[in-house]
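Undergrad: what follows is a predicted structure for the sequence shown.
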Amino acid sequence: MPSPVFRPTILEVRTVTGTGGGPEKTILLGTRWLKARGWPIHIVYLHPPADTAFEVICNRARELDVPLIDFEDRGPLDFRTIRRLFRLVRKLGHVIWHGHDYKADALGWFLHRVHPMTLLSTVHGWGVYAPRVHFYHFIHKLCLRGFDRVVCVSPSLREECIRAGIPPSICEMLPNGVDCEEFAPPSSREDAKRRLGLPASCPVVGYVGRLSAEKDLGTLLRGLARLMENGVAVHALIVGDGPVMDELLNTIRQFSLEQHVSLVGHAPDPRPYYAAMDVFILPSLREGLPNVLLEAMAMAVPVVTTPVGGIPQLIRDGETGTLIPPGDDRALAEAVKQLVTDRSRAVALGENARQHVKTHYGFDRRMERLEQILEGLFNRPAFPVRPGV
């Protein structure tokens, strides 16, 4: 009888506040996929104490039947978190540590000094720079030089990693993916609008994602105000939560948009909202490769977005979407106006977008490549300990 195949345990490690963001979809669904393929795997989330919104992630993990370990984390120097993680990796033995943010990667790099592990990181993006965050990003890139493999979700992130001194030989480009069967176009957008209590005849534009500074939702609202001034009536759905909620409320009041914007909050299942949208808008200042853009495109929603991060590799302007300059509310308003007034063009863009992601950004395709990377890592000789960096 052949001996069973040995596989190390994968730890998917992530620091999060509230309901998280796009990486949560990749982590949770990816864990389910790898678990079904026989990999021993656990998700480890570090989150602030008394963060009640984190329960949304716990509920999603239970729905998907994936193992989740949560540690309360009280800041950069919480040695209790380090001790708990050390006890966990020592108990598990051979581990592939898969970090998904700067703190998870820094902790992995530190712990492998005392407990040899294979280190893998997925770089999802670095957001908008601020002085303290810039320092964290600097430390993150230093740590990544000592990793075994660094997965980047866009070519621009891979280039940024290489510029930061991370060896090109360990940097792998692997874009995010979407399940195009799960995210399928609705049979009727008008019916989808009615189910949300919206007039079927009113064009609906929308955003799904974290409400944070780098998403530049102020530009979306200013563009919406321009549309209203020009006599183009639309209704906007903003789906998500995050730290700029109060700022958005103030902007909505400033432009008297209360009757034209619905702040939905976090939605565990965003598909009913995509289904009602005539245009999806993502006016980001920085991105990796946004899951929400893939989801909207899979549901054949025409998209208006900015050419930042990995988006230019995903969107062919005028063919699979519309690209506008970051921060340009005038261009945003004009792009949306063209799509809501020329439905045949909007439908064509949406259909092209869906076909593009089906062909190039399927979730199974992504996970099969990630599994190849994992197999390559654990098949190397005896989990070597790297020299210091």
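TA: Yes, it's here.
Undergrad: for the rest of this, base every contact and every neighbour count on C-alpha atoms.
TA: Noted.
Undergrad: can you show me the strands along the chain?
TA: Assigned strands in the chain, in chain order: 9-15, 41-47, 68-72, 95-99, 118-123, 149-152, 171-173, 204-208, 235-239, 261-265, 279-282, 303-305, 322-323 (criterion: DSSP state E).
Undergrad: surely residue 234 and residue 262 touch.
TA: No: counting by Cα atoms under 8 Å, residue 234 does not reach residue 262; the two are 11.5 Å apart.
Undergrad: for these two, indicate the residue with more neighbours.
TA: In this view residue 234 and residue 262 are compared by other Cα atoms under 10 Å, and residue 234 has more residues nearby, 20 against 14.
Undergrad: show me what contacts that one?
TA: Taking Cα atoms under 8 Å, 6 or more residues apart in numbering, we find residue 234 in contact with 202-205, 224, 227-228, 260.
Undergrad: let's see that with 6 Å instead.
TA: Taking Cα atoms under 6 Å, 6 or more residues apart in numbering, we find residue 234 in contact with 203-204.
Undergrad: how close does it sit to residue 278?
TA: Using Cα to Cα, to the nearest Å, residue 234 is found at 10 Å from residue 278.
Undergrad: what residues are shared contacts of these two?
TA: Here residue 234 and residue 278 have residue 204 as joint contacts, going by Cα under 6 Å, 6+ apart.
Undergrad: in space, what's closest to residue 35 - neighbours in sequence excluded?
TA: Sequence neighbours aside, residue 41 is the residue nearest to residue 35 in space, at 6.5 Å (criterion: Cα to Cα, 6 or more residues apart in numbering).
Undergrad: structure two is appended below for comparative analysis:
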Amino acid sequence: MTKMRPMDRRSQPFHGPTPLVMVKGAYDRAGGPETVLQTIVRHLDRERFPPLLALLAGAAQPLPPVLGDLVTRVPSAVLPWRGLGGAPGSALQLARLLDERPGAILHTNDMRADLLAWMITRVRRVPWIAHVHGWLRHTHSGRHKLYEDIDRFLIRGADLVLVGSSAMAEEVRLAGGRRVEIVSNGIAAAAPTQHDAEAAAIRQRIAPGGGLLAGILGRLHPGKGQALLIEALPRLRAGGLDIAVVLMGEGPAEAEYRALADRLGVGAHVHFAGLVAETLPWLRAMDMVCVPSLKDSLPLTALEAMSVARPVIASRAGDLPLAITDGEHGLLVEVGSSAALEAAVERLARSPALRAELGEAGRQRLTARYTPEAMLRQLEGYCAELIVERGPDRGAQR
């Protein structure tokens, strides 16, 4: 495989405006792909890459809040999604949007979008970037596992597959991706204190009696490891710590987690916040943020916590060990170990100084490596390379 090197956009030859058609299924209320799209929309060079956001939604299905906000910020279209059987019709409508934008690049962000791109690129020459935000593999079940298996097949047809970590890059290569490159996720690091008033109000609402808060932000799903922290909580409290767990998000495992907390006798100390509209004040309200994923790439949750100077405890999954040096920018624990997570939480709980030190060091790490500007330079550089490779015949059919 030829290694592609992203060019700094300031030194790229300008080939004229090239539309970037971003496609995403409108089914998750909030998650990593939606956050990545937010970053792209806010920081994309629109003069060079005029954007269109195409969302695939079921009949009468309201758009999730994050995507609903995005359609007010960027030219958008909503295409019907009637399941796998109706995909050819949706692909035809997407093809018509491409016809209106000669020379466009397709940028897809999930299995539904990948399926439409695969169908279109079988019959016409359209540069296709498949952005894979993560596969959960063994932590998935049922139809979700089937969809991931389908996606593994589809991405083989993409001209370029972008991922957020080296671990994910290797997985995509093993699945048959022809050209795989890394675009590191980027998070803006504003002054953490700007969220302090909202954070204080959140703490007063969910923990009026005080005490420490250990939070996890993300979809309530077995692969995210929330159960490990719930299992550790009784032992932490038995050891004399006044600490509660806050789960920020929603998902299929919520009933399971509520039952687990009740069974362990800590139901009153596990707060289910549901979907939070603005994540940064909630993260700032935590004394520590846990990312105990059983399988992951480089989750945005960790970067968002670092952006507001909150100490992160993360599993050694995916590229988390590359973003966080254990003991310097946060704490790392073994994947799937409730005991290891407990020990790390206790260590931070008993040392306010260490929490402050790791929180600030993590924020400095973020600003040095994981900025939106760096992310967009990489993405735009790869788009520019595809333009060059496509050559002058920008409307050619296969």
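TA: Received it, and whenever you're ready, just let me know what you need. Values in this document were obtained by computation on a predicted structure and should not be read as measured data.
Undergrad: apart from its chain neighbours, what residue comes closest to the counterpart of residue 291 of the second structure in the first structure?
TA: By TM-score structural alignment, residue 291 of the second structure lines up with residue 282 in the first structure. Leaving aside its sequence neighbours, residue 282 of the first structure sits nearest to residue 305 (Cα to Cα, 6+ apart; 4.7 Å).
Undergrad: was I right to think residue 279 of the first structure contacts residue 205?
TA: Yes: the criterion here is Cα atoms under 6 Å, and residue 279 of the first structure meets it with residue 205 at 4.7 Å.
Undergrad: what do these two both touch?
TA: If you check residue 279 of the first structure and residue 205 against Cα under 6 Å, 6+ apart, no residue is contacted by both.
Undergrad: so how far is residue 251 of the second structure from residue 31 of the second structure?
TA: Counting by Cα to Cα, the gap from residue 31 of the second structure to residue 251 of the second structure is 11 Å.
Undergrad: hmm, back to that, quick one, what contacts the counterpart of the residue nearest to residue 35 of the first structure in the second structure?
TA: Under the alignment defined by TM-score structural alignment, residue 41 of the first structure corresponds to residue 51 in the second structure. Counting by Cα under 6 Å, 6+ apart, residue 51 of the second structure touches 19-21.
Undergrad: output those residues as CSV; include the columns neighbour count.
TA: Listed next are the contacts of residue 51 of the second structure as CSV, based on neighbours: other Cα atoms under 10 Å:
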residue, neighbour count
19, 20
20, 23
21, 23
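Undergrad: tell me how many other residues crowd residue 60 of the first structure.
TA: The local packing of residue 60 of the first structure (other Cα under 10 Å) involves 16 other residues.
Undergrad: that one matches what in the second structure?
TA: For residue 60 of the first structure, the aligned position in the second structure is residue 69, judged by TM-score structural alignment.
Undergrad: one more: residue 96 of the first structure?
TA: Aligned partner of residue 96 of the first structure by TM-score structural alignment: residue 105.
Undergrad: so residue 281 of the first structure versus residue 117 of the first structure, what's the distance?
TA: From residue 281 of the first structure across to residue 117 of the first structure, the span is 41 Å (Cα to Cα).
Undergrad: what's the burial count for residue 55 of the first structure?
TA: 12.
Undergrad: and it, how far is that from residue 19 of the first structure?
TA: Here the criterion is Cα to Cα. By it, residue 55 of the first structure lies 8 Å from residue 19 of the first structure.
Undergrad: distance of the closest residue in space to residue 297 of the second structure that isn't next to it in sequence relative to residue 44 of the second structure?
TA: In space, residue 297 of the second structure comes closest to residue 318 once its chain neighbours are excluded; the distance is 4.5 Å by Cα to Cα, 6+ apart. Note on residue 318 of the second structure: its distance to residue 44 of the second structure, by Cα to Cα, is 27 Å.
Undergrad: can you pull out the helices in the stretch 51-200 of the first structure?
TA: Under the criterion DSSP state H, counting those that start in this stretch, the stretch 51-200 of the first structure carries helices at the ranges 55-64, 79-92, 102-111, 131-144, 155-163, 189-195.
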